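1. Sharing a model prediction with you, sequence too.
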Amino acid sequence: MSTTPRFIAVLDVGKTNVKVVVHDLGTGEDVFVRTRPNAVVDAPPYPHFDVEGMWTFFLDTLKEASSSQRIDALSFTTHGATFALLAGDRLALPILDYEFHGPDALEGDYLVARPSFAESFTPRLPGGLNAGAQIFWQARTFPDAFAKVTAILPYPQYWAFRFTGILASERTSLGVHTDLWAPEKRGYSSFAKAEGWSRLFAPLCSAFDRLGTVTAEIAARTGLSSDTPVYCGIHDSNASLLPHLLGRQPPFTVLSTGTWVIVLAVGGDASALDARRDGLCNVDAFGNPVPSARFMGGREFDLLTGGRPQKPTQDDIRAVIDGGVMVRPTFVPGCGPFPDGKGEWSTDPASLPGGVRTAAVSLYLALVARAAMAVAGAAGPIIIEGPFGRDALFAEALQRLTKRQVAIASGTTGTSTGAAMLALGQGGRPNLPPDRPVGGVFNLSGLESYAERWAG
C-alpha cells in the first residue's frame, strides 16, 4: 500500500441518506458512490437509529468497493446532535434520533442546568437537537442503564470505534449546538463538567488524527488490507467547510446543504448571532469557532414540493414573481431564522403547475438563506455545497438578493470530499476542480420588489 493515502473510503451518515464514497485525493473526484436511506427504528425505549442496518451496509459496500477499487484509508462524517453511550464495547442505550421530543419532558430542569449562550454559543433547540438535552434526559430517564456507561462518543467516532476498537472524541461534533463545549475556551462546558460527563467522554483527538488500522475481523469481512489506516472523522457541515479552510482566505461563506442548510460564516461577525433565530457557533476542524446559522431547507423543499419537484421554466418563474406566488416561513417550526412563523402559501399549492410550485419553493429558500446569513454575520463570496448546488434558480436568486458572488462547489458530495481530506493533514492542500460560477440563466427582474413584499 502507498505510504501516501490517495483513495479514501468515506462512511458518510446523513440524516436522510447514508453513503459510502471512495474519493480520489489525486483528482478531487468521487470514483465510487453507494447510497441507502437512513432509517429510524420507531420502537422502545425511544426512536433510534438503525446502526446495525448501517453496519451491514457499510461492510457489504466496502467489500464491493474493495473488489474493484483501491482503498488506502477510511474516514467518517456524520450529522450532528448524535452521541453514542457505550458500556464497554456495546451500546448502553440505543442512539437516539434527535427529532424525538422526549427530552422536552425535562425542559424546566434542563433550562436551569444548561450553560449560558455566552459560554456555549448554543441556542435551546427543540427535541434532541441539543445533544446535552439528550444525555440529560437519558441519564435521568434510564438511570440504571446510564450508570453502566463507560464512554461517550460523538457519532463519527462511534463508527471509527466500530472499525478500530479505539475510543476518541473530536471537537467539531462536540461543538455543534450541544451545550457540551465552550468554543472560546476550547474545552468542555461548565455544564458537561457539573454533570460529570466530561470524565466519560473518550480521549480528545484531532479530526486529522490517524487513530489506527482496521481490525482483523473487518479486514477479513471487507477485503480491505489489514493495515488500512482509519482517520478520526468529522461532523458533516465541518467536513463541507474543510476544503475551503485549506484553500481560501477569509472572509467567505459556505452553505452546506442537505436536510439542513448550514451557513458557515468564516471570518464573519459573531456579534449578530441571535440564539432565538438559530444563530450559533460551530467549531471547525482546527478547533476555531465559526459563526453560523441554520434552517431545515432540504426538509422544507421536500415538504413544499410534495416530494415531486419539477424543473421550472422561465415562464414558471415569471408566473411566480409577477403573480406574487409566495411561500412564507416556516414549515419546520421552532428552528431557522423564523422560528415562530406559521408556514403558509399565498395560493393553494395543489392548484399550481409543478414547475410554478417548485420555482416558488426555490425562491422561498433563497430568501430564508439570505435571512440566515444575516443572523450568522456572513461576509464575502458564497459557496454552495451539496444538493442545493443543483438548484440553479436558488443559486441565482441568492446571488441577486445578496449582491454577492455565488459559486457552486465542485464534486458531488461536499461532506465526503472534506472527510477524505483529513488524510492530507492540517497543512494539506486540496486538489479540487474549479467552482462553477452562477448567473445569467434566468430573467429575475422584479425579484427585489417580490422580496420586499415577502418580508412585509
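-> Here it is on my side, so go on.

2. C-alpha only now, for contacts and for neighbours.
-> Fine.

3. so Pro381 sits right up against Gln249, yeah?
-> No: counting by Cα atoms under 8 Å, no contact exists between Pro381 and Gln249, whose distance comes to 10.6 Å.

4. which one of those two has more residues nearby?
-> Taking neighbours as other Cα atoms under 10 Å, Pro381 and Gln249 compare with Pro381 leading, 17 against 11.

5. dump the residue contacts of the more buried one.
-> For Pro381, the contacting residues are 251-253, 404-407, by Cα atoms under 8 Å, 6 or more residues apart in numbering.

6. let's bring in a second model and compare:
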Amino acid sequence: MTEVIAVFDIGKTNKKILLFDSNFKVVKQHEEKFPVITDDDGFECDDIDLITSWISKSLEEIVAGDEFDLKGVNFSTYGASLMFLDENGHRLTPVYNYLKEVSASIAEDLFAKYGGKNEFCRKTASPALGLLLNSGIQTLWLKQEKPDVYNKAKSVLHFPQYLSYTLSNEIVSEPTSIGCHTFMWDFDQMKYHQWIADNKIALPEPINNDVVFLADVAGKEVKVGTGIHDSSASLVPYLKASPAKFILVSTGTWCINMNPYNEEPLTASELEQDCLCFLTPNKEQVKSSRLFMGHFHEVWAEKLAKHFDVPGDSFKTVKNDEKLVADLLNKYGDTSVYFPNGKESFDEGLKVVDLSVFANYEEAYTKLMIDLTALCITSINLAVPENDETEILYVSGGFARNPIFIELLKKSFPAKKVLISEIDNSSALGAAMVISDTLSEADVAKLDLGIQE
C-alpha cells in the first residue's frame, strides 16, 4: 500500500480531499460543493456539520480500503472564521461567514483604547476591513451581540484548528491563522496583542505547524496536523524547496506579493497602500502587498474587445512584440493611459480614456499590460526591504501565462531570476509538507516547483 497524507482543502466554494504520496504527488483527489445554510442571524454560511461528516466518511473509506496506508491528516482552509467551544468542548456557534458586516463601533472602541486606528492597525499588521475578516472582532461582536453564547465559551479556535480538533481533540493555535489580518497579533512584540488578555479571551498559545497529534481515525492510529491558513500554506512549497531567497508573485483576481525575508516592521504608509504582514509556519514575518490586478484586467479587456469588435478572450493570443512595447514606452514614457492617477484612478480611467488613440486591439492591449505591470512593480517593491537579499521572483497564477507581463517583469528586475512556477493545489501541498515527517520516505528534494524559465 502507498503511504499517504490526506489534506482537506476547504475553500469558500470548493471542498477537496487530496492524497499525497512521499514524493508529494497527488495520488487521489475528490472535490465536493456543499449547499450553504444560514446562521442564527439569517446570514449565509458554510454547513459545518455537513463538512465534518464528509471529512469523517472520507477518512473511513481510505482506512477501510486496501490501496492507501493513511499516515497523516491535515487541513488547509480559509481563515478569518472562529469557532467557540464550551467547557465540554462542544461547538457553540455556526462557522460565521467572514463577509458578515458588524457594527463599526466595535473596532472603533478597540482603536480608541489601544493607540488609535493607525497605530493599532500598524502594530497588528492588519488593514481595518470592516467585516469579520478581522477575525479578532468576532470575539468582541459575539460578546456584545450574543452574551449568553459568549459567556459559555471556554475555548476559541480558528477554523483550520477546529477541523483538526474534531479528529485530535487538541485545542491549539498556530502562527498562520492568528498572523493574518486578525487584529490579534502584535508584530512588534511577536505575541498576542494586549487587548486579548485584557478581554480574557481564551486563545491558546500558538505552536508551530509541524507539530502533530496521534489520533484514532476510523480505528487506525494516524498523525493529525494543526491545520494551516491557505494563504500561508501556498508559500510552504517555496520555503521548503527554493534554492535561494525569493518573492512569490501570486497572480489572479488579486495579485499578492509575498516576501518571507523582509523583517522590516510594517509602516502606516505601507498599510495605506494595501500591505500587510502574516506569519510563516515557523512564526516568521511575511511582508505582503496586493493589487486588484486580475479585476482591473478583466474589466478593461472586456471594454477593449467591445471597442475593437473582437472576441472577449482575444488577449490570450496577443504576443510580446518587443518593437511595439519599445515604441509605446518611447511614446508614453512613465505616463499611464489606463490609470492616469495610479490604481485609485481605475474608475476614472474607465470614463476618460479615449481608445481611439490606439491603431488596433494589439496596441491597446499591449499598453494596458504595460500600465498594469507598472502598478504591479510598484506593489512588489512595497514588499522589498532596503537590504534586499532575494534572488528569485516566482510568478504563479493566471498572469504567469501572459508573455508581456513576464518580459516586463524581467526588464524591471534585472538582478533577479524571474521564474514561472505552476504548482497545482499549492495550499493543499503546503499543508501536506508541514507534516511530511509523518511519511517514512518523504523527501523535500523531490518536490517539483513546476519551473519554466
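-> Yep, it's here. Every value quoted in this text rests on a predicted model; they were computed, and no experiment measured them.

7. that older thread, in strands, which of the contacts of Pro381 of structure 1 appear?
-> Members of these lying in strands (criterion: DSSP state E): 252-253, 406-407.

8. Of the residues you listed, which is the nearest to His23 of structure 1?
-> Sorting these by how near they are to His23 of structure 1, with Cα to Cα, puts Ala407 at the top with 21.6 Å.

9. Map the closest one onto structure 2.
-> By TM-score structural alignment, Ala407 of structure 1 lines up with Leu419 in structure 2.

10. what's the neighbour count on that match?
-> Residue crowding around Leu419 of structure 2 was assessed by other Cα under 10 Å; the count is 19.

11. How about Val318 of structure 2?
-> Number of residues near Val318 of structure 2 (other Cα under 10 Å) recorded here: 16.

12. Next, work out how far apart it and Ile404 of structure 2 are.
-> In this structure, Val318 of structure 2 and Ile404 of structure 2 are separated by 8 Å, where distance is defined by Cα to Cα, to the nearest Å.

13. can you list residues touching both of those two?
-> Taking Cα under 8 Å, 6+ apart as the contact definition, Val318 of structure 2 and Ile404 share the neighbouring residues Thr366.

14. show me what contacts the residue mapped onto Val222 of structure 2 from structure 1?
-> When structure 1 is aligned by TM-score structural alignment, Val222 of structure 2 is paired with Thr228. By Cα under 8 Å, 6+ apart, the contact set of Thr228 of structure 1 is 71-74, 213-214.

15. Shared with structure 2, which of the residues you listed?
-> With both residues aligned by TM-score structural alignment, their matches' Cα atoms under 8 Å, the contacts of those that structure 2 also has are 71-74, 213-214.

16. Please tabulate the residues you listed in a markdown table, including the columns neighbour count, secondary structure and distance to His101 of structure 1.
-> Written out in a markdown table, the entries for the kept ones among the contacts of Thr228 of structure 1 read as follows (neighbours: other Cα atoms under 10 Å; DSSP: H, G, I helix; E, B strand; the rest coil; distance: Cα to Cα, whole Å):
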| residue | neighbour count | secondary structure | distance to His101 of structure 1 |
| --- | --- | --- | --- |
| Ile71 | 24 | coil | 40 |
| Asp72 | 24 | coil | 41 |
| Ala73 | 26 | strand | 37 |
| Leu74 | 29 | strand | 34 |
| Thr213 | 22 | strand | 38 |
| Val214 | 25 | coil | 36 |
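
17. and which of these is nearest to Arg171 of structure 1?
-> Minimum distance to Arg171 of structure 1 across those is 19.1 Å, recorded for Leu74 (Cα to Cα).

18. Any figure for the gap between the closest one and Ala216 of structure 1?
-> 15 Å.

19. which residues sit in contact with Thr13 of structure 2?
-> Thr13 of structure 2 touches Lys33, counting by Cα under 8 Å, 6+ apart.

20. Against structure 1, what's the mean shift for the helix ranked longest in structure 2, could you check?
-> Longest helix in structure 2 by number of residues, with DSSP state H as the criterion: helix 361-382. Mean deviation of helix 361-382 of structure 2 from its aligned counterpart in structure 1 after superposition (mean Cα distance after the TM-score superposition for structure 1): 5.9 Å.

21. which residues touch that helix?
-> By Cα under 8 Å, 6+ apart, the list of residues contacting helix 361-382 of structure 2 from outside reads 249, 255, 257, 270, 275, 289-291, 293, 297, 300-301, 304-305, 308, 315, 318, 320, 324-325, 328, 336-339, 342-343, 355, 358, 404-405, 408-409, 412.

22. Can you tell me which of these end up in helices?
-> Those of the contacts of helix 361-382 of structure 2 lying in helices (DSSP H): 270, 293, 297, 300-301, 304-305, 308, 324-325, 328, 404-405, 408-409, 412.

23. List only buried entries from the residues you listed.
-> For those, a neighbour count by 16 or more other Cα atoms under 10 Å gives the buried set as 270, 293, 297, 300-301, 304-305, 308, 325, 328, 404-405, 408-409.

24. If you drop the residues flanking it in sequence, what lies closest to Ser289 of structure 2?
-> When the adjacent residues along the chain are set aside, Ser289 of structure 2 lies closest to Cys275, with 4.2 Å between them (Cα to Cα, 6 or more residues apart in numbering).

25. The match of Ala407 of structure 1 and Phe413 of structure 2: what is the separation?
-> According to Cα to Cα, Leu419 of structure 2 stands 12 Å off from Phe413 of structure 2.

26. any residues in contact with both of these two?
-> When contacts are counted by Cα under 8 Å, 6+ apart, the set common to Leu419 of structure 2 and Phe413 is empty.

27. Quick one: neighbours of the closest residue to Thr77 of structure 2 other than its chain neighbours, just the number.
-> Here the nearest residue to Thr77 of structure 2 in space, its sequence neighbours aside, is Ile10; by Cα to Cα, 6+ apart that works out to 4.6 Å. One way to gauge burial is a neighbour count; for Ile10 of structure 2, by other Cα under 10 Å, it gives 24.

28. Many thanks, I have nothing further to ask.
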